[in-house]
Each structure stands twice: as C-alpha cells, then as structure tokens.
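# Fold the following for me, if possible:
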Amino acid sequence: MTLLTTPFNRDTTADEVLHGVDLSGRRAVVTGGSSGVGLETARALARAGAEVTLAVRDTAKGAGVAAEITADTGNTQVAVAPLELTDLDSVRAFAADWQGPLHILVNNAGIMALPELQLTPQGWETQFATNHLGHFALATGLHRALAAEGGRIVAVSSTAHLYSPVVFEDIHYAQRPYLPIEAYGQSKTAIVLFAAEAGRRWAADGITANSLMPGGIRTPLQRYAYGDDMSDQARAVYDSYPWRSAAQGAATSALLAGSPLVEGVTGRYFQNSAEAPVIAPEAIGSDLEPVGVAGYALDPGAARRLWEVSAAAVG
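As a prediction, this is how the structure comes out:
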C-alpha cells in the first residue's frame, strides 16, 4: 500500500495545515487542551471556525486558555468541560453530558515516565490508565455522537511506542520490574492499536480513527523524564533532541482532525504530517526521533485483543 503524503513537513505549523479550511459547523473536543500540543491544536481548529471544547482537569486554567484562544482567533465558540481520565465517573459524565453530534475527538492528554509505579484505585498502571484506558472509555462513550455525522478520532501517540509493545501478560506491572519509559511506551503503543481497531470496527458508522507522533516539544509532559535533577546522560539527550515548537507539533493533529486531504483515511499512523512507514523498534537506538511505526503497534490481532481487554476493564 502506498503511504499517504501531503504538501506539509515537520516544520509546518497547525495553522498552515488548516489554512483555507473552513470548519464552521464542526464540533471538536480536545483533551488536555489547555497547554502544549493540545492548546495549539485547539487554537488551530478554532481559527478554522470549529466549535471547540477543551476537556481538562483544571477548569479554571482551561477557562483562561479558552479566553486566550477566543481573543486570538475571534472564535467565541470555545468552551471548557471537566475531564479526569483516570476517573471513570468523570469520563462517563463527560460523555453523558455531550449533546448532539461530535465531528472531531482529539485524544491528546497524557502523562510521561512517572518515576515510580503508581496505580489507580482499579489497580491500573497510571500511564496506561491515563493515556489509553481513559481515552478508550471516552471514545466508546461518545460513539453515538461521533457516528451521527461521521466523526474523526485523532489519537496522539509517540515515537516512544518503539520502547515497548503492550505486554498483555502483565500490563500493570504486577510481576515485572517497573521501568518509567517502558511503561510510557506501552501506553503509547496501546494508543496506536486503539486507533487501528476503532478504524476497523467503526468504519461502517462513518467514523475514522488515526494515530500520530507529534514530535518532540518542550512542554510539562517531560517534567519527569527531563526534570531539574536529570542525569548527565538524560541532559545530553535533552540538549541534542530535535525539538520543535508546539505549533509545529500540533500540525499532524490538525491535519487528521480537519484537513480534507485525509478524508476517509482510517486506521493509520502519521508523523510529520504524512503516513509513516513500518520500522524496526531498534531504530530508536540509532535515531532520537526515527520516522516510523512498529509493526506490533498495527498488528490486527493485538488490536482486537487490546480492545477486548480495555472494554472489560472500563465496563
């Protein structure tokens, strides 16, 4: 299959991707939309005319960001709603409160490399719970709204998925030693698998789902992996990493959320505003930001298995 390409690249910004695109009448939800890539994704969607809801933990901060986006874009249809992804009651309340169709769901919120193993009250490893299970529950809870007028799901993953497949035998580290970046990688692989399976299961409903790597951006996400007390090795990686701006990092999310160039495209993984090739996981050892997706992250059997495990977990 030929990989999908676009006129854009790693230096393109979200606004450039959506330049000339009219999203008036389209309704979008962006989780984690009050900072970093989520903020710039929400801003670009609002500038293109979409009605945008920032789904965030801190609604006071979200309200300030919504006001900032409105002042910047002139779009007054920017709202804020509470969402705590590790709290299923919060996720279910958000889905239950949503009225009418949903055209764009950007599963953007996430946490990275918690230094010590943390479990939710259900016994779920917190990165897996936040990055995958909470978003899984949100998407399935909003399925009817997404199906109403053929919605798009945009699932934000990471090159870090190359660090680990989903280890079904011990997802939540009950038996194996906890490694922060491995756990983060497992959760990001789950995101790719979710998008692949949602694309398959929900195609008949007119819903598309794609995952992406936004690129490395200096945001609060890295506070554990690259904190003030980082090792010399981590400092060397931090200083040499090919960082980009948040607006550039949001470009691929904006492409999948609103561009006509990917209309009807589903179940694929994108990077630098183009579909990425399958590569070996070992590539992450030779390149700080390799372009590509691990075969295990698109494996149909693993995608089906993860869906069943996730559905059983969130009820």
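# Could you use CA atoms for every contact and neighbour count after this?
Noted.
# What is the neighbour count of Asp232?
9 (other C-alpha atoms under 10 Å).
# Over to Phe168?
Phe168 - counted by other C-alpha under 10 Å - has 11 other residues nearby.
# Then Leu179?
Counted by other C-alpha under 10 Å, the residues lying close to Leu179 total 15.
# Quick check: it vs Pro115, distance?
8 Å (C-alpha to C-alpha, to the nearest Å).
# list the contacts for Trp98?
Leu142, Ala145 (C-alpha atoms under 8 Å, 6 or more residues apart in numbering).
# Now the second one, please; I'll put the structures next to each other:
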Amino acid sequence: MSELFKSPFDRHSTASQVIEGVDLRGKRAVITGATSGIGVETARALAAAGAEVTLAVRRPDAGEEVAASLRAATGNDAIGVARVDVAELDSVQAFTASWSGPLHILVNNAGIMMLPELERGTGGHEQQFATNYLGHFALALGLRSAMAAAGGARMVTVSSSGHLFSPVVFDDLDYRFRPYDALGAYGQSKTAEVLMAVEADGRWSGDGIRSNALHPGAIATNLQRHTGGLKTPEPYRKTIEQGAATSVFLAASPLAEGIGGRYFEDVNEAPAVTSRPTELGVPGVATYALDAGNAERLWDITAPLLG
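Purely as a prediction, here's the structure:
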C-alpha cells in the first residue's frame, strides 16, 4: 500500500483557501446538485478561480437564481445552468448527448440520504443506489470522451462516511430479500460511489482522467433532512465552506495533480479502517470500498443495469 497523501490543509480549511492562487481560466466544470449546500460553494470557488461552470441541477429555475448570485459574487459571467436529474436516466443522457467540447472537471455532488421508507427509482432499483450511484455512473460514462478531450481531467465524487455502514451487497442490491434499512441503503450507495471512483481511475487514467472520492464532513444542509445533521458529534461538524474544501482541492489544486483512485476527507487521504463505527462522521475508509475486485465487479454489472 502506498503512503497516504498529505496536503498542507486540514478539516478547518475552506474551499477558498485550498484554491487560493489557482487560475482556472480556460477550464470547464460540471457540478451536479449545485443549488444548495456544498454544491453551491464548490461552484463558487471554481468560478472565482476563472472556470466556466455548468450547474447541473434538477430544478433549472432554482439553478438560475444560484447562477445569478454566483455571477454577481465572483465577477465570472461564464456560469450556466443545465437540467440534470441523476434520478432520471433520460435527463442524464439528454445532457451528455448535448455536451460539446472538452470537460476538465466533473464533480458528482448530488445525492439523497437515508430515505425513511423503501423507494424504487431507475429500473426498479433502490432509490438511493439509483440516484447516488447509477445516475452519476451514467453521467460519467456519457462525459468520458469530453473528459478525455480535455487532455487532463478530474472526476470528483462526493461519497460519505456513511459508506462505513454497508458494503455493496452484490446478491441483493435492491432490498428484494432483506429488510430495508435506511442507513444501510445509504451506506451501500456511498460505497458504490467510492468503487466507481477507484475503477474509473484504473480504466481512464490512460486517457488523462483522474478520479477520486471523498467524504466532505458533517454539514447541516438539506441532505440531512431525514437525519438531523446537527446530531453529528461536535468534533466532526463543519461549515459549508469547510465542507466544500476537499471537493475543490481534488478538482483543481495543483497539489492533487496525478492523484487518483483514492478516498479523501479533511483535504487529505483517509486511513483505512476494518470495523464499523458506532456513529456517523467517524473518519476512515473501509477496505471493501477500495477493493479492486469489488470495483471491477460493480463496474461490470452496472452497464447492464442501465440497459
């Protein structure tokens, strides 16, 4: 195992701090879920550094309001809005089909968390798995050629410490045989996102596309509406500006150049852990989430799931 990557930043660092002095003029970025929380702050930081940013959002009307605010705040007029609902494959495929030109940064940020009841989405799959993982897999696959054309692109996937609460259960992805568990289903979807990042890096790094996953930290945003984000233990809580720091670092910092297939938190690579924590927000990455065999297996079954 290679030595863990260390940066000069920590859990207190903000998105603005990790990107200070970085010039992203001429770079193009797509961010899903950029109408609230760390998605907006990620967009703000990248736009402030000069990037052309597309807010890939479920509600374009809300996206236009955010875009107008960001243009005013950053002085960057190259902030656009596109409808992308990662819970709807038709929406994702329409967006990727319409994209033209290179893409330098893809931030898979949108997500849902701990639905109290079992819901089914794309193809009848459990909704969190369908939204958090399948939708972003389809998005990444559809934008692969655009990222390859960039001559050096980064894909950043926002996972969660929730992945520590479940591996991908290959024999029952959709809770057809086992009782539904909100935290377990969320955890499985977030493990799937880490495995996607690992396998994408392995398959696409030769095209100049580097891919990493991350845990942003515990931030009280709309994502926690079913759990009460402020119940997370105090030492693990962050502001939105701190929560977006790891995403922005992986997306744009020169210090992260050439880094891929890893899982970060607090703007540093996370240590591996081998047992389940007793509470949300605990640091570390499960060994099953970085397992190359799991990553390859999940990738190989996902394309058929998408039809």
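# List the TM-score for the superposed pair.
Scored against TM-score structural alignment, normalised by the length of structure 2, the superposed chains reach a TM-score of 0.97; 305 aligned residues with a C-alpha RMSD of 1.3 Å.
# Now for Leu179 and Pro115 of structure 1: what residues contact both?
With C-alpha under 8 Å, 6+ apart, Leu179 of structure 1 and Pro115 have no common neighbours.
# Relative to its centre, which residue of structure 1 is most distant?
Centroid-distance maximum for structure 1: Asp232 at 29.8 Å, with C-alpha atoms, centre = their mean.
# My guess is Ala48 of structure 2 contacts Asn76. True?
Yes: with contacts counted by C-alpha atoms under 8 Å, Ala48 of structure 2 reaches Asn76, the gap being 6.8 Å.
# okay, these two: which has more neighbours?
Ala48 (23 against 18).
# can you pull the contacts of the closest residue to that one other than its chain neighbours?
Of all residues not flanking Ala48 of structure 2 in the chain, Thr74 sits nearest, at 5.0 Å (C-alpha to C-alpha, 6 or more residues apart in numbering). Going by C-alpha under 8 Å, 6+ apart, Thr74 of structure 2 touches Arg44, Ala47, Ala48.
# ok so, going back, check the gap between the residue farthest from the centre of structure 1 and Asp11 of structure 1 for me.
Taken as C-alpha to C-alpha, the span from Asp232 of structure 1 to Asp11 of structure 1 is 29 Å.
# how about stretch 258-269 of structure 2, aligned to which bit of structure 1?
Using TM-score structural alignment, the residues of structure 1 aligned to stretch 258-269 of structure 2 are 264-275.
# residues making contact with that stretch?
Here stretch 264-275 of structure 1 has contacts from 3-6, 8-11, 192, 195-200, 208-215, 251-252, 255, 276, 291-293, using C-alpha under 8 Å, 6+ apart.
# Kindly recompute the last result at 7 Å.
Contacts with stretch 264-275 of structure 1, where a contact means C-alpha atoms under 7 Å, 6 or more residues apart in numbering, come from 3-6, 8-10, 195-197, 199-200, 208-214, 251-252, 255, 276, 291, 293.
# just stretch 198-213 of structure 2 next, same as before
147-148, 151-159, 194, 197, 258-264, 290, 295-296.
# so it corresponds to what in structure 1?
Residues 196-211 of structure 1 are where stretch 198-213 of structure 2 lands when matched by TM-score structural alignment.
# Pull the distance from that stretch to the chain's centre.
How far stretch 196-211 of structure 1 lies from its chain's middle: 15 Å, per C-alpha atoms, centre = their mean, to the nearest Å.
# on that earlier part again, out of the contacts of stretch 264-275 of structure 1, which sit inside helices?
Ala195, Ala196, Glu197, Gly199, Arg200, Ala251, Thr252, Leu255 (DSSP state H).
# in structure 2, which spans are helices?
Under DSSP H, structure 2 gives helices at 15-18, 37-48, 60-74, 89-98, 127-128, 135-142, 144-149, 182-204, 240-243, 245-252, 292-305.
# ranking these by burial, who's on top?
helix 245-252 (a mean of 28; mean count of other C-alpha atoms under 10 Å).
# Tell me which other helices or strands it touches.
Applying 3 or more C-alpha pairs under 7 Å, 6 or more residues apart in numbering; DSSP states H and E, one finds that helix 245-252 of structure 2 contacts helix 15-18, strand 153-158.
# just to revisit the earlier point, what lines up with the residue farthest from the centre of structure 1 in structure 2?
Counting by TM-score structural alignment, Asp232 of structure 1 has no partner.
# Tell me how far Asp232 of structure 1 lies from Tyr226 of structure 1.
Taking C-alpha to C-alpha, one finds Asp232 of structure 1 at 11 Å from Tyr226 of structure 1.
# List the contacts of the residue in structure 1 that Gln224 of structure 2 lines up against.
Using TM-score structural alignment, the equivalent of Gln224 of structure 2 in structure 1 is Gln222. Contacts for Gln222 of structure 1 were tallied using C-alpha under 7 Å, 6+ apart; they are Met112.
# ok, now how distant is whatever residue of structure 1 lines up with Gly124 of structure 2 from His172 of structure 1?
Counting by TM-score structural alignment, Gly124 of structure 2 corresponds to Gly123 in structure 1. Distance of Gly123 of structure 1 to His172 of structure 1, given as C-alpha to C-alpha: 7 Å.
# quick one: contacts for the nearest residue to Gly215 of structure 1 once chain neighbours are set aside?
Spatially, and ignoring its direct neighbours in sequence, Gly215 of structure 1 is nearest to Gly249 (5.5 Å; C-alpha to C-alpha, 6+ apart). Residues near Gly249 of structure 1 by C-alpha under 7 Å, 6+ apart: Val37, Pro214, Gly215, Ile217.
# can you redo the residues you listed as CSV with distance to Thr130 of structure 1?
Below are the contacts of Gly249 of structure 1 laid out as CSV (distance: C-alpha to C-alpha, whole Å):
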residue, distance to Thr130 of structure 1
Val37, 17
Pro214, 18
Gly215, 20
Ile217, 20
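# Show the contacting residues for the residue nearest to Val278 of structure 1 when sequence neighbours are not counted.
Residue nearest to Val278 of structure 1 in three dimensions, not counting chain neighbours: Val293, with 4.8 Å by C-alpha to C-alpha, 6+ apart. Residues near Val293 of structure 1 by C-alpha under 7 Å, 6+ apart: Tyr269, Ala276, Pro277, Val278, Ile279.
# out of these, which one sits closest to Ile111 of structure 1?
Distance ranking of the contacts of Val293 of structure 1 against Ile111 of structure 1, using C-alpha to C-alpha, places Tyr269 first at 20.2 Å.
# Neighbours of the residue nearest to that closest one when sequence neighbours are not counted, how many?
Closest residue to Tyr269 of structure 1 apart from its sequence neighbours, by C-alpha to C-alpha, 6+ apart: Ser211 at 4.8 Å. Ser211 of structure 1: 31 surrounding residues under other C-alpha under 10 Å.
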